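1. following is a predicted model, sequence given first.
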Amino acid sequence: MRTSKNKGMRNNFSIQTQLRKWSWGCLALLLFFLWMPDNAGYLSAQSPIPVSEDSVLFEKTSFLILFNTDWDYTRAFPEEETDRLLEVLEDNPNLKVRLEARTDSVGDYTYNKDLATRRMEFAKRELKQRGVKGDRFIENVYGEDLPLAPNISREGRQTNRSVKVAAGYQTPFQEITGSIISKDGENGGIEGMMIIGSRYHRDTLFTDSTGKFTFIAPAGEIFSMEFYSGDHIMERTYHNLGREAPTLGEVEIERLEVGATFDFEDILFISNKAVLMPGFQDALPRLLRTVRFAANYRFEIQGHVNNPFSPPQPRGTFYYDLSERRARKVYNYLIENNIDSTRLEWKAYSNSKMIYPRARTENEMKYNRRVTVKVLGKIEDDQ
């Protein structure tokens, strides 16, 4: 970040100067863009934004209050976005509201800092009048520093004439490092996609051929990791930063083998129905990612039921048909999402392969009502 000093009037600024300033802003905002979630928009929710050297704000919702040139107020206050903010705050009493006041780069540096301060006061006043409590605010006056967009275009300058309002969890964070390697030792590091999750956020990052990764996670919290590549898939694993060191070292993953089965632990169904349990809707997109990344493999979709203390139920019985409907539901989901049908088969296993054949608790029964995925072989080996 630049030190504060009066840069004088610069109405005739050059594009080269603006690009140089934008590059500094990019460096300062590097964390933000490295950990944006899948399919994130420009101002997406749940993106980490630096708050201090040892804490981070994981956003739940955000929007911009936009200003005309040299104005410190606006008549076009974003009412719908503010209503959404109030709903989020009501549902999440521990959230903070981060305010970031900015200007474009036209004019005097010191004047722009003062203008941003006045915009901040306007935003706080208007938000308080609409029901946001003042003790929720985290205030940051940037002026023309740390722009949201390059100042070389009219659109970019308009974006920067703003106060950004972001509601999220402010929490200390730790930097997590390590590398993804093949367990057989042949490839060394593995290039692919990692998905990181915690109760605060969900992030996506990519490894190169070294397999090395670095990301942030809430300090002392439990976070999850999963990994996808052409020949290596790591199901979701959990790590407790209250008990584990933030340096994970080498994370070994086995190469996909014929006969390997993925349980996923969360393609689970309502009792006696081919309907996913509430809260497990993320299971199918995760399976879809697996099949897409492992594009050279064929898979069998396996349907299962919970019927403990009973022999395997044959074709034509309720439980066999139920396991078949569950397998076909997942199979059809993959086909509908453009997976080639020649890569997929489905099969009903009835109650022949229950995880808990003598299930007594609801939790044990829940994990019997599932769909699993088996690797049938590599396409090039079948030809």
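-> Received it, and whenever you're ready, just let me know what you need. Residues are numbered from 1 along each chain as shown.
2. hey, let's count contacts and neighbours off CA atoms from now on
-> OK.
3. not counting its neighbours along the chain, what's nearest the one residue sitting closest to the centre of the chain?
-> Centroid check for the chain by CA atoms, centre = their mean gives Arg202 as the closest residue, at 2.8 Å. Leaving aside its sequence neighbours, Arg202 sits nearest to Ile196 (CA to CA, 6 or more residues apart in numbering; 5.6 Å).
4. which strand is the longest one in this protein?
-> The longest strand of the chain (DSSP state E) is strand 162-182.
5. rewinding a little: would you confirm that the residue nearest to the centre of the chain contacts Phe215?
-> No - applying CA atoms under 8 Å as the test, Arg202 and Phe215 come out as separate, 11.4 Å apart.
6. this is the other structure I want to compare:
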Amino acid sequence: MRIALTTLICFSFLTAFAQGTKYHTIDKRAEKYYEEARQYLKRSQFREAMEPLQDALDKDPNFIEVWLAMGSANYRLGRDSLTLACFHKALEIDPDYSKSMYAYFLIGEIYFKQSNYEESKAYLAHYLSREDTDLKKRIQAEVMVDNCQFALKAMTSPFDYHIEILPDFANSFKLQYFPVLSVDQQKIYFTRREGLSVKNDEDIFYSDKLKDGSWSVPQSISDNINSEFNEGAASLSADGRMLVFTSCDGRRGYGSCDIYVSYKEGNNWSVPENMGPMINSAAWEAQPSLSADGRTIYFVSNKQGGMGRKDIWSSSKNKKGKWEPAINLGKKINTNKDEISPFIHANGESIYFSSNGRIGLGGLDIYMSEKTDSVWSEALNLGYPLNDAHDQVSLYISSDGEKGYYTIEKKMRHDFESKLYSFDLPDSFQVSNKSSYLRGTVSDASSGAPLQADIKLYKLNNEKYFSELSSDKKTGTYTVVLSESNHYGLYVSATGYLFKDFSFSFEDIDQFDENLLDIKLEPVKVGAITVLGNIFFDFNEYSLQRKSMSELKEVYDFLRQNPNVKVEISGHTDNIGSAQYNMELSTKRAKSVYDFLLFKRIRPEQITYVGYGQDKPIAPNDNLENQSKNRRIEFKISSISSDTK
């Protein structure tokens, strides 16, 4: 916006000067110097114009047109302090001179950039008091006045962010930006650049958090990822095994900048692949943010069909694992200006992003929005002092919603810096549903060998899975994210093995030491048993509750994938009530599961059912917790045949 605005204003200055036949001077030599300077200004040779402009002022220090021209030239050269000095001198000579109106506008804009909101508002108000101003600039001035009023109010009620620059090696390069952390906050990944020149290479680096809280010497993420071309703005899945990033002008792609993906097996990253035409286009795509399970991506593009210059878009994988066409996030997020650097929280429901198209404190401010039933809320400015007149970009929020990391970019007189900061997030801007993680390994129960297993996480009130991932092929490691206010079913399966299921809520994470759950899968063999822990009935009832659907789907999928396996579905109860009643209830419950599978066209010869009542407890019936363990449905392999017909 500022570049375009500057060009328009300076052109207006020059046009106004050109139309005049008389100047505010009687010194002919001063006039001659000014005419010489105007020729340079017409060719945008602002430095060259300075000498004749100064010569003109030496002849006539009150030559107002020269002060205005010199202010305009300094503005184009980025010399804010000199611009202010020149314009203030012009206004001192004649505050009501009609051609000085642009000076009021530019002074107001510079003060706004410098966080001098009171002065900015005053000069812009004077500009707006004139009726002969340009309509577009009036609109821009009105927006800046609104921003000033917002900023002044925000600064009188600052939030307690406790912002700190990251220490040690985390800020050891000339420029570093786009921080992203592992879900346990023990690794930080960022884009580093050694200098301001376009010749300086952008690469993705990472540091490990040390026991004393400092960061280790940064290392390149991988020779397969970093190259002679630019790589940056990375995002990782929660398990740290899927990386998406931006690469420009080097790799074969669809446009000037495209988004690429790399996968980690063991300790090695794969050669990056272009994410394809559902994500990338002939336009500019960059700054991706990946959901915790790696199945949804948010990114920035300036392609056609958006609402502004740069918009935030998203795409998700379908059931076949293919990316769907990207969709625009709509007017609750995007404006007619720029929205960049999106970050989707681990809960999948909260998004943070930077924008210069909304009321704020200047430049790019950070905003947040939360999704309910697929609808995003109105974006909320994160307030002062996190936001100020500088550009705030590339935010990361920890899974628990309490800690944040971001970049502050500062333009200085002869330099530019970009540093990484951390902060404590005030309650007002924390996510509604915090998240935590569960990690571990999946292995063969007999041999102990690591397994690549499919891991599905369901919200138990919804038969569609919430997220899906797989354990590492070489190490068997996995990480899943759980969020508040949800009850989850976790299902782990691998070809040739009997699946296992678990039931968790966010609060249950505390029962695991260091959030660790190692899972051992039994090979498919006669006698192998798993408890169907996510089958639910009302008290003393045998009708299946709807939240049993995710478990029933997993049972169905196993039977369809293993047609040579015959299973027994058995019902069990605690010892409350008579033995006869418990036997009847357990049999009816087992039959409910059996009937559902028949309804889904599982062959009747593949399944049987039986009730054991209270005869086969797996825990003493001496407390409520143990009694709940004994009330269960089991799934046992009774035979395996070579005939799959």
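-> Sure, I can see it. Only a predicted model underlies this, so the values are computations on that prediction, with no experimental measurement involved.
7. got a TM-score for the two of them?
-> Scored against TM-score structural alignment, normalised by the length of the first structure, the superposed chains reach a TM-score of 0.52; 286 aligned residues with a CA RMSD of 5.6 Å.
8. what sits up against the one helix or strand the residue nearest to Arg202 of the first structure maps to?
-> Following DSSP states H and E, the helix or strand that holds Ile196 of the first structure is strand 192-197. Contacts with strand 192-197 of the first structure, where a contact means CA atoms under 8 Å, 6 or more residues apart in numbering, come from 202-208, 211, 223-230.
9. and the closest residue to Glu51 of the second structure other than its chain neighbours, which of the three is it?
-> In space, and not counting its chain neighbours, Glu51 of the second structure is closest to Ala37: 7.9 Å by CA to CA, 6+ apart. Following DSSP: H, G, I helix; E, B strand; the rest coil, we place Ala37 of the second structure in the helix state.
10. ok, now which ones touch Ala37 of the second structure?
-> Glu48, Ala49, Met50, Glu51, Pro52, Leu53.
11. please apply the same query to Leu57 of the first structure.
-> Pro48, Ile49, Pro50, Val51, Gly168, Tyr169, Gln170, Thr171.
12. if we use 10 Å, what do you get?
-> Contact partners of Leu57 of the first structure, counting by CA atoms under 10 Å, 6 or more residues apart in numbering, are 46-51, 95-98, 166-173, 200-201, 218.
13. which among these count as buried?
-> 46-51, 95-98, 166-170, 172-173, 200-201, 218 (16 or more other CA atoms under 10 Å).
14. and the counterpart of Arg118 of the first structure in the second structure, helix, strand or coil?
-> Aligned by TM-score structural alignment, Arg118 of the first structure pairs with Gly357 of the second structure. Assigned by three-state DSSP, the conformation of Gly357 of the second structure is coil.
15. hang on, isn't Gly357 of the second structure packed against Ile366?
-> No - judged on CA atoms under 10 Å, Gly357 of the second structure makes no contact with Ile366 at a distance of 11.1 Å.
16. which residues are common contacts for these two?
-> Glu339.
17. which neighbours do Arg202 and Phe215 of the first structure share?
-> What both Arg202 of the first structure and Phe215 touch, as defined by CA under 10 Å, 6+ apart, is the set Trp35, Ile196.
18. could you pull out the helices for the first structure?
-> Secondary structure of the first structure (DSSP state H): helices at 15-28, 30-34, 79-91, 109-129, 154-160, 283-293, 318-336, 362-368, 379-382.
19. in the contacts of strand 192-197 of the first structure, find the pair that's most separated.
-> Phe223 and Gly230 (24.2 Å; CA to CA).
20. show me which of these two is the more surrounded one.
-> Neighbour count, other CA atoms under 10 Å: between Phe223 of the first structure and Gly230, Phe223 has more, with 21 against 18.
21. can you pull the contacts of that one?
-> Per CA under 10 Å, 6+ apart, neighbours of Phe223 of the first structure: 196-202, 217, 236-241.
22. among those residues, which lie within strands?
-> Filtering these for strands - DSSP E - leaves Ile196, Gly197, Arg202, Ala217, Arg236, Thr237, Tyr238, His239, Asn240.
23. got the residues you listed as CSV, with distance to Tyr111 of the first structure columns?
-> CSV is the format used below for those (distance: CA to CA, whole Å):
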residue, distance to Tyr111 of the first structure
Ile196, 42
Gly197, 42
Arg202, 39
Ala217, 38
Arg236, 51
Thr237, 51
Tyr238, 50
His239, 48
Asn240, 48
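24. most neighbours out of the residues you listed, which is it?
-> Ala217 (26 neighbours).
25. which residues touch the nearest residue to Leu115 of the first structure once chain neighbours are set aside?
-> With sequence-adjacent residues excluded and distances taken as CA to CA, 6+ apart, Leu115 of the first structure is closest to Asp72, at 6.5 Å. Contacts for Asp72 of the first structure (CA under 10 Å, 6+ apart) come out as 66, 114-123, 161-162.
26. could you rerun that using 8 Å?
-> Per CA under 8 Å, 6+ apart, neighbours of Asp72 of the first structure: Leu115, Ala116, Arg118, Arg119, Phe122.
27. same thing with Ser120 of the second structure?
-> Ile107, Gly108, Glu109, Ile110, Tyr111, Phe112, Val145, Cys148.
28. now, which of those residues lie within helices?
-> Those of these lying in helices (DSSP H): Ile107, Gly108, Glu109, Ile110, Tyr111, Phe112, Val145, Cys148.
29. looking at these, which is nearest Gln392 of the second structure?
-> For these, the nearest to Gln392 of the second structure is Phe112 (15.7 Å; CA to CA).
30. perfect, that will be all.
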